[in-house]
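Engineer: Pasting the sequence and the predicted model now:
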Amino acid sequence: MGFSVVAIDADVGLRNLDLLLGLENRVNYTVVEVLNGDCRLDQALVRDKRWSNFELLCISKPRSKLPIGFGGKALVWLVDALKAREEGSPDFILIDCPAGIDAGFITAITPANEAVLVTTPDITSLRDADRVTGLLECDGIRDIKMIVNRVRTDMIKGEDMMSVLDVQEMLGLALLGVIPEDSEVIRSTNRGYPLVLNKPPTLAGLAFEQAAWRLVEQDSMKAVMVEEEPKKRGFFSFFGG
């Protein structure tokens, strides 16, 4: 898509974004070393050889501890430092939040001005998503979009899974994308090879690309109820917008 992106893995001690991208052997420095003065910020940034405009930044190494006093202010400083680099501010800074709603989550969302919430169409995930939405709004983040993950149209038709329309009505959030259940996701993550690079693309890969374009265009999609499914209709015929 041509945009410059820095992805920050903010999961302290349990990082995995480097594994998913196949960059685990190239992470030599982290934010901890930057804050301790052991390296420069540009040394901690890992550039992906497949995309010259994509960089990964990890908060810490596995099983390491953060410096005393590390919190939201430190992450705000980090984001400001990325924006002030000589080569220019990246078009997007994405912060991968840790699971849960403890101090790590609160720290990760401190510098954010918008959020993408990923949920699945089951009641436990939706309860968690509703709680997280409330915390984001309390922190002043009003621009919240959601991605509904691991959707199975066969189960929706059999009324064994909530539809995306049901999810959207329950959470009241703008719909950024719908990702179908796809076994290729597991294969790609185990290989450390991003799904969107697969040739030919899979349904999930196409769905991720469409969600990325909607994020760039500040657009959203609408879930629609399909009462009858004509023969040979694909996954995306279940959704409009």
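Structural biologist: Sure thing, it's come through. Residues are numbered from 1 along each chain as shown.
Engineer: alpha carbons only for contacts and neighbour counts from here, please
Structural biologist: Noted.
Engineer: Asp122: neighbour count?
Structural biologist: Number of residues near Asp122 (other CA atoms under 10 Å) recorded here: 13.
Engineer: Pull out the buried residues from the longest strand along the chain.
Structural biologist: Determined from DSSP state E, the single longest strand within the chain is strand 143-151. Buried residues in strand 143-151, counted by 16 or more other CA atoms under 10 Å: Ile144, Lys145, Met146, Ile147, Val148, Asn149, Val151.
Engineer: can you give me the strands for this structure?
Structural biologist: Taking DSSP E, the strands of the chain run over residues 5-9, 46-47, 54-58, 92-96, 114-119, 143-151, 174-180, 222-223, 239-240.
Engineer: next one: the fifth one to chain centre, how far?
Structural biologist: Relative to its parent chain, strand 114-119 has a centroid offset of 7 Å by CA atoms, centre = their mean, to the nearest Å.
Engineer: what packs against it?
Structural biologist: helix 123-138, strand 143-151 (3 or more CA pairs under 8 Å, 6 or more residues apart in numbering; DSSP states H and E).
Engineer: Residues contacting it, please?
Structural biologist: With CA atoms under 8 Å, 6 or more residues apart in numbering as the test, strand 114-119 has contacts from 125-126, 129, 133, 136, 141-149.
Engineer: Show me what counts as buried in that strand.
Structural biologist: For strand 114-119, a neighbour-count test (16+ other CA under 10 Å) marks Ala115, Val116, Leu117, Val118, Thr119 as buried.
Engineer: Kindly report the same for stretch 16-35.
Structural biologist: For stretch 16-35, a neighbour-count test (16+ other CA under 10 Å) marks 16-18, 20-23, 27, 29-35 as buried.
Engineer: Looking at those, which are in helices?
Structural biologist: Leu17, Asp18, Leu20, Val31, Val32, Glu33, Val34, Leu35 (DSSP state H).
Engineer: Pipe those into a markdown table and attach distance to Asp42 per row.
Structural biologist: Output for these, formatted as a markdown table (distance: CA to CA, whole Å):
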| residue | distance to Asp42 |
| --- | --- |
| Leu17 | 18 |
| Asp18 | 17 |
| Leu20 | 22 |
| Val31 | 10 |
| Val32 | 13 |
| Glu33 | 12 |
| Val34 | 9 |
| Leu35 | 13 |
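Engineer: of all those residues, which two lie farthest apart?
Structural biologist: Maximum pairwise distance among these (CA to CA): 25.4 Å, between Leu20 and Leu35.
Engineer: show me what contacts Phe235?
Structural biologist: Thr153, Pro180, Leu203 are the contacts of Phe235 under CA under 8 Å, 6+ apart.
Engineer: okay, pairing it with this:
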Amino acid sequence: MTETTKFGVPESDFGNQGLTEALAVGGENHTVSERVIVITSGKGGVGKTTTTANLGMSIARLGYRVALIDADIGLRNLDLLLGLENRVLYTAMDIVEGQCRLDQALIRDKRWKNLALLAISKNRQKYNVTRKNMQNLIDSVKELGFHFILIDCPAGIDVGFINAIAPAQEAVIVTTPEITAIRDADRVAGLLEANGIYNVKLIVNRVRPDMIQKNDMMSVRDVQEMLGIPLLGAIPEDTNVIISTNRGEPLVLNKKLTLSGIAFENAARRLIGKQDYFIDLTSPQKGMFQKLQEFFLGEE
């Protein structure tokens, strides 16, 4: 008798060629334990979903199997940023309600087949998905052999946030160098710790080096010291974000990477445990990236 997952996915039947096999196409056979990471923020508009899309795509391009889970119920946008909105037939709510199987709702990205998306309903309320629902969903996704499961968490600290972080072991807080965003990020950090999530990293988004030079914006070092969270990455302000969003292509897929695209790739490498040149302090000459570092960190 064929065994099934909690949400009725036959272990031996993941689509025409098998979802597990398909996710391995073009990827390396990494022997790593799965990591469940929630991407969160204290307030909306700081680039949390953009960060999720670019981190996920970058990690997939490094050969890992990645599942992106849109947990922002009622405000679904991750499918748009990935250009997958027209392929959403079923959502996580349909799985919870028994209307479909997990393999029917997971959307495999055709550009990088080891990346998959599970969308959430845009017509429901946050209380429609419980902590137990989220835990069961992620447990079932784990069984499919993903190395990284990134959860795009709702902004704020209400019930949607509490439910979305339930299955996570790690967190990435996204903020901007604005005092209101930093205050909200600090509160989120406290709630994560209160819920047993201690492995937390920080991404400071929409950094303006020109404003930092004029002392019109806090440096990344200032933000990091205020929050006391290890820095995962600093992403410069980039108008190309709007273009990439409208195209449904993460910045990291651009043939000619912008500085923000490079910064997202660096953050992704750091997230999987690799070192990158962004934080290299040993260069004897001031190249472009060292200059950027000085801008971001407020060094001279």
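Structural biologist: Arrived safely. What you see is a predicted model; the values in this text were computed from it and never measured.
Engineer: closest one to Leu82 of structure 1 among the helices and strands packed on strand 114-119 of structure 1?
Structural biologist: Nearest of these to Leu82 of structure 1, taken as CA to CA: strand 143-151 at 22.0 Å.
Engineer: what is the orientation angle of that closest one with strand 114-119?
Structural biologist: Strand 143-151 of structure 1 and strand 114-119 meet at an angle of 20 degrees, taking axes from the mean of the first three to the mean of the last three CA atoms, to 10 degrees as the criterion.
Engineer: Where in structure 2 does strand 143-151 of structure 1 fall?
Structural biologist: With TM-score structural alignment applied, strand 143-151 of structure 1 matches the range 199-207 in structure 2.
Engineer: ok, average deviation of that stretch from structure 1?
Structural biologist: Comparison of stretch 199-207 of structure 2 with structure 1 after fitting gives an average deviation of 0.4 Å (mean CA distance after the TM-score superposition for structure 1).
Engineer: Skip the chain neighbours and tell me the closest residue to the residue nearest the centre of structure 1.
Structural biologist: By CA atoms, centre = their mean, structure 1 has its centre lying nearest to Asp96, at 5.9 Å. The shortest distance from Asp96 of structure 1 to any non-neighbouring residue, by CA to CA, 6 or more residues apart in numbering, is to Asp9 (5.0 Å).
Engineer: Give the aligned equivalent of the one you found in structure 2.
Structural biologist: Using TM-score structural alignment, Asp9 of structure 1 pairs with Asp70 in structure 2.
Engineer: residues near its match, how many?
Structural biologist: When neighbours are counted by other CA under 10 Å, Asp70 of structure 2 comes out with 26.
Engineer: could I get the helices and strands packed on strand 114-119 of structure 1 as JSON lines with distance to Glu159 of structure 1?
Structural biologist: Putting those into JSON lines (distance: least, CA to CA, whole Å) gives the following:
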{"stretch": "helix 123-138", "distance to Glu159 of structure 1": "14"}
{"stretch": "strand 143-151", "distance to Glu159 of structure 1": "13"}
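Engineer: can you tell which of the ones you listed is closest to Arg85 of structure 1?
Structural biologist: So among those, strand 143-151 is nearest, using CA to CA, at 26.2 Å.
Engineer: which strands and helices sit next to the closest one?
Structural biologist: The elements that strand 143-151 of structure 1 packs onto, with contact taken as 3+ CA pairs under 8 Å, 6+ apart, are strand 114-119, strand 174-180.
Engineer: What residues in structure 2 pair up with the first one?
Structural biologist: Same thing as strand 114-119 of structure 1. Aligned by TM-score structural alignment, strand 114-119 of structure 1 falls on residues 170-175 of structure 2.
Engineer: cool, the last one as well?
Structural biologist: Residues 230-236 of structure 2 are where strand 174-180 of structure 1 aligns, with TM-score structural alignment as the criterion.
Engineer: what comes into contact with stretch 175-194 of structure 1?
Structural biologist: With CA under 8 Å, 6+ apart as the criterion, stretch 175-194 of structure 1 contacts 19-23, 145-152, 164, 168, 195, 202-204, 207-208, 210-211, 214-215, 219-223, 235.
Engineer: can you rerun that using 7 Å?
Structural biologist: Outside stretch 175-194 of structure 1, the residues that touch it by CA atoms under 7 Å, 6 or more residues apart in numbering are 19-22, 145-152, 195, 203-204, 207-208, 211, 214-215, 220-222.
Engineer: same thing with stretch 51-68 of structure 2?
Structural biologist: By CA under 7 Å, 6+ apart, the list of residues contacting stretch 51-68 of structure 2 from outside reads 23-24, 26-28, 30, 39, 78, 81-82, 112, 114-118, 146-152, 250-252, 264-265, 268.
Engineer: could you flag which of these are buried?
Structural biologist: 23-24, 26-27, 39, 78, 81-82, 112, 114-118, 146-152, 250-252, 264-265, 268.
Engineer: For the closest residue to Met146 of structure 1 other than its chain neighbours, give its distance to Asp128 of structure 1.
Structural biologist: Closest residue to Met146 of structure 1 apart from its sequence neighbours, by CA to CA, 6+ apart: Leu117 at 4.6 Å. Leu117 of structure 1 sits 10 Å away from Asp128 of structure 1 when distances are taken as CA to CA, to the nearest Å.
Engineer: And Ala112 of structure 1, by the same measure?
Structural biologist: Ala112 of structure 1 sits 20 Å away from Asp128 of structure 1, going by CA to CA.
Engineer: Compare the two (neighbour count), which wins?
Structural biologist: For Ala112 of structure 1 and Asp128, the more surrounded residue by other CA under 10 Å is Ala112, and the numbers stand at 17 against 14.
Engineer: all helices for the stretch 201-300 of structure 2, in order.
Structural biologist: For the stretch 201-300 of structure 2, applying DSSP state H, counting those that start in this stretch gives helices covering 209-213, 220-227, 240-247, 259-271, 288-297.
Engineer: Return the distance of the last one from the chain's centre.
Structural biologist: Spelled out, it's helix 288-297 of structure 2. 24 Å.
Engineer: again, but for the third one
Structural biologist: Averaging C-alpha positions (CA atoms, centre = their mean) puts helix 240-247 of structure 2 17 Å from its chain's average.
Engineer: Leu41 of structure 1 - how many residues pack around it?
Structural biologist: Leu41 of structure 1, neighbours per other CA under 10 Å, totals 19.
Engineer: now the strands of structure 1 as JSON lines including distance to Leu75 of structure 1?
Structural biologist: Putting the strands of structure 1 into JSON lines (distance: least, CA to CA, whole Å) gives the following:
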{"stretch": "strand 5-9", "distance to Leu75 of structure 1": "10"}
{"stretch": "strand 46-47", "distance to Leu75 of structure 1": "18"}
{"stretch": "strand 54-58", "distance to Leu75 of structure 1": "12"}
{"stretch": "strand 92-96", "distance to Leu75 of structure 1": "10"}
{"stretch": "strand 114-119", "distance to Leu75 of structure 1": "15"}
{"stretch": "strand 143-151", "distance to Leu75 of structure 1": "20"}
{"stretch": "strand 174-180", "distance to Leu75 of structure 1": "26"}
{"stretch": "strand 222-223", "distance to Leu75 of structure 1": "34"}
{"stretch": "strand 239-240", "distance to Leu75 of structure 1": "37"}
